[in-house]
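Novice: Pasting the sequence and the predicted coordinates here, then a few questions.
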Amino acid sequence: MRKLIAGNWKMNGLVSSQAEIEALKGLTGSATCDIVVCPPFTLIDRAVERARDSNLAIGAQDCHARQSGAHTGDVSAEMLANIGARYVILGHSERRVSHGEDDGIILAKAVAAHRAGLVAIVCVGETRHERDEGRAIEVVGGQLRESVPEGATSANLVIAYEPVWAIGTGLVPTNEQIEEVHAAIRQMLKERLGNDGQSVKILYGGSVKVSNAEAIFGLRNVDGALVGGASLKASEFAGIISAAI
């Protein structure tokens, strides 16, 4: 399966940051790796223009469930698709915690993403407390079950496993822990989607960097990565991409 490396810029980036997009264009010709960059809303249209005529895809970090209406400050999936976005990250733990988003909200947003023709990158992951209680797979399974909409396929769905306690902390689960959760996710996807569940990409996220990327990509059922801070600089992101090729 082709690896997918997605960069989540979070609330970072100014117009000058588009130089990083330009620098990544030459790295996207591999036959074995897809690359997505998800900048803030203010940069998506510029990033699409910069990435034109390359294999680099541009995505967004969130969308609203409704197509339009009186939702001040929100952006619909249709608006994102209209300016050339192809992916959208949904259910990131920072949205779940800071904005109170639950599985029902994420489900509605995933439905909207599919309605607009976007690929939904649905994030799942446990807290440190849930991990210590031995509930990681239970928690991830519940999020997966309640956040993935009917009609999901390997063409419009990506799952990103991001243990909350590893995001931006420098902490990384053991290889065995990553493989255990990814295997459980794969099994759940096969039960839900049949044979097509085998083809849904499952990304790992949480303090992915150049020094650990190759080992993580070598694990079973790890089909790529959702990368945070390390995706902000093309030189560092390129090292992670190279590890996947």
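Specialist: Here it is on my side, so go on. None of the values given here were measured: they were computed from a predicted structure.

Novice: okay, CA-based contacts and neighbour counts for the rest of this
Specialist: Noted.

Novice: Looking at this protein, which helix is longest?
Specialist: helix 175-193 (DSSP state H).

Novice: helix, strand or coil for the nearest residue to residue 183 once chain neighbours are set aside?
Specialist: Distance criterion C-alpha to C-alpha, 6 or more residues apart in numbering; nearest residue to residue 183, sequence neighbours excluded, is residue 221 at 6.3 Å. What DSSP: H, G, I helix; E, B strand; the rest coil gives for residue 221 is coil.

Novice: For residue 75, see how far away residue 221 is.
Specialist: 33 Å (C-alpha to C-alpha, to the nearest Å).

Novice: The two: which is more packed in?
Specialist: Per other C-alpha atoms under 10 Å, whichever of residue 221 and residue 75 has more neighbours is residue 221, with 23 against 18.

Novice: can you tell me which residues contact that one?
Specialist: 179, 182-183, 186, 202 (C-alpha atoms under 8 Å, 6 or more residues apart in numbering).

Novice: And for residue 77?
Specialist: 63-65, 67, 112-113, 116, 118.

Novice: same question, residue 39
Specialist: Contacts of residue 39 by C-alpha under 8 Å, 6+ apart are 8-13, 47, 58-61.

Novice: mind listing the strands for the protein?
Specialist: Remark: strands assigned in the chain by DSSP state E are 3-8, 33-38, 56-60, 87-90, 119-124, 157-161, 201-205, 224-227.

Novice: if we can go back for a sec, what is the nearest of the contacts of residue 77 to residue 28?
Specialist: residue 118 (20.1 Å; C-alpha to C-alpha).

Novice: Verify the stated contact: the closest one with residue 81.
Specialist: Yes. Between residue 118 and residue 81 a contact is recorded at 6.8 Å, counting by C-alpha atoms under 8 Å.

Novice: structure B:
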Amino acid sequence: MTGPSTLLALNWKMNKTPSEAAAWARELLASLPALPAGTALAIMAPAIDLPALQTALTGSSVQYGAQDVSAHASGAYTGETSTAMLQDVGARFAVVGHSERREYHAESSAVVAAKTRAAMAAGVVPIVCVGEGLAVREQGEHVNYTLDQLRDSLDGVTLTDPASLVVAYEPVWAIGTGKTATALDAEELCAAIRTALTGLLGDAGAQVQVLYGGSVKGGNIAEICGQPNVNGALVGGAALEVQSVLDMVNALA
């Protein structure tokens, strides 16, 4: 299908100090070629790194965002980061509902939906993550499970601008394991997600960027992102080294 462009979102997870983030960004910009037409590159960094990225990346084509965001605008919510705080340091995106947040911090899809609504209302683009574990996949319930999670994670969301929302399909069994869903596996779920988004959000939902995440690297990104309903990748391990990011950018070109 035509419509959504390609987003390469780099999830650093809990890696890189602010000084390391700044040095990494400078190294990237020194070697980064012009991005292919319609392709965007964005770094999802720990909140403490965002001011350093703002300094290093302002004026460049590289965008950045946070790995989480609060559902609350302000107040007595120790340890949380508001949309206003993200906007003040120029963060465009916020990852919401990553499988590690769901597992290690017991985030329900209702919490994810609240964060998604808060981000969208403030003009921060949420990257809403959904996906199944290995047991669900082996039972053949991966499509139904993921679509149920998607619906619950978008509860109460309305959409007029497709660019205000991103969805990432991340099969949990393929994150950091070296196991990768095939390009056809990724297409199966991303196509199902797009159909569900159209049903949930109307015509605008059909144009939402749908990413694949799970052991993506330079050697497989072109095939995965070449599928009709895969509009980019949410990359973990391969996002930490500048050269591997360059390899992915060159593969997409």
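Specialist: In hand now; what should we look at? Remember, predicted model here, so these are calculated numbers, not experimental data.

Novice: about what we covered before: ok, residues contacting the longest helix of structure 1?
Specialist: Contacts to helix 175-193 of structure 1, defined as C-alpha under 8 Å, 6+ apart, come from residues 136-137, 140-141, 144, 152-153, 161, 196-198, 200, 202, 204, 216, 219-222.

Novice: That helix vs structure 2, average offset?
Specialist: Mean deviation of helix 175-193 of structure 1 relative to structure 2 after superposition (mean C-alpha distance after the TM-score superposition for structure 1): 1.2 Å.

Novice: What residues in structure 2 pair up with that helix?
Specialist: Across structure 2, the stretch matching helix 175-193 of structure 1 (TM-score structural alignment) is residues 183-201.

Novice: Next, the buried residues of the matching stretch.
Specialist: For stretch 183-201 of structure 2, the neighbour count (16 or more other C-alpha atoms under 10 Å) marks 183, 186-187, 189-194, 196-198, 200-201 as buried.

Novice: Which of those sits closest to residue 217 of structure 2?
Specialist: residue 183 (12.7 Å).

Novice: And residue 107 of structure 1, how close does it get to residue 90 of structure 1?
Specialist: 9 Å.

Novice: Which one's more surrounded, the two?
Specialist: Taking neighbours as other C-alpha under 10 Å, residue 107 of structure 1 and residue 90 compare with residue 90 leading, 28 against 23.

Novice: Would you mind finding the match for that one in structure 2?
Specialist: Alignment note (TM-score structural alignment): residue 90 of structure 1 maps to residue 96 of structure 2.

Novice: Find the nearest non-adjacent residue to its match, please.
Specialist: If the residues on either side of it in the chain are set aside, residue 96 of structure 2 comes closest to residue 128, at 4.9 Å by C-alpha to C-alpha, 6+ apart.

Novice: what number of residues lie near that neighbour?
Specialist: 24.

Novice: Which residue of structure 1 sits opposite it in the alignment?
Specialist: Aligned partner of residue 128 of structure 2 by TM-score structural alignment: residue 122.

Novice: so what's its match up against?
Specialist: Residue 122 of structure 1 touches 89-92, 110, 147-148, 157-160, counting by C-alpha under 8 Å, 6+ apart.

Novice: just wondering, since we're on it, how far is it from residue 160 of structure 1?
Specialist: 6 Å.

Novice: can you check residue 105 of structure 1 too?
Specialist: According to C-alpha to C-alpha, residue 105 of structure 1 stands 17 Å off from residue 160 of structure 1.

Novice: between these two, who's got more neighbours?
Specialist: For residue 105 of structure 1 and residue 160, the more surrounded residue by other C-alpha under 10 Å is residue 160, and the numbers stand at 29 against 18.

Novice: Give me the distance between the more buried one and residue 181 of structure 1.
Specialist: Taking C-alpha to C-alpha, one finds residue 160 of structure 1 at 11 Å from residue 181 of structure 1.

Novice: Please apply the same query to residue 240 of structure 1.
Specialist: Counting by C-alpha to C-alpha, the gap from residue 240 of structure 1 to residue 181 of structure 1 is 22 Å.
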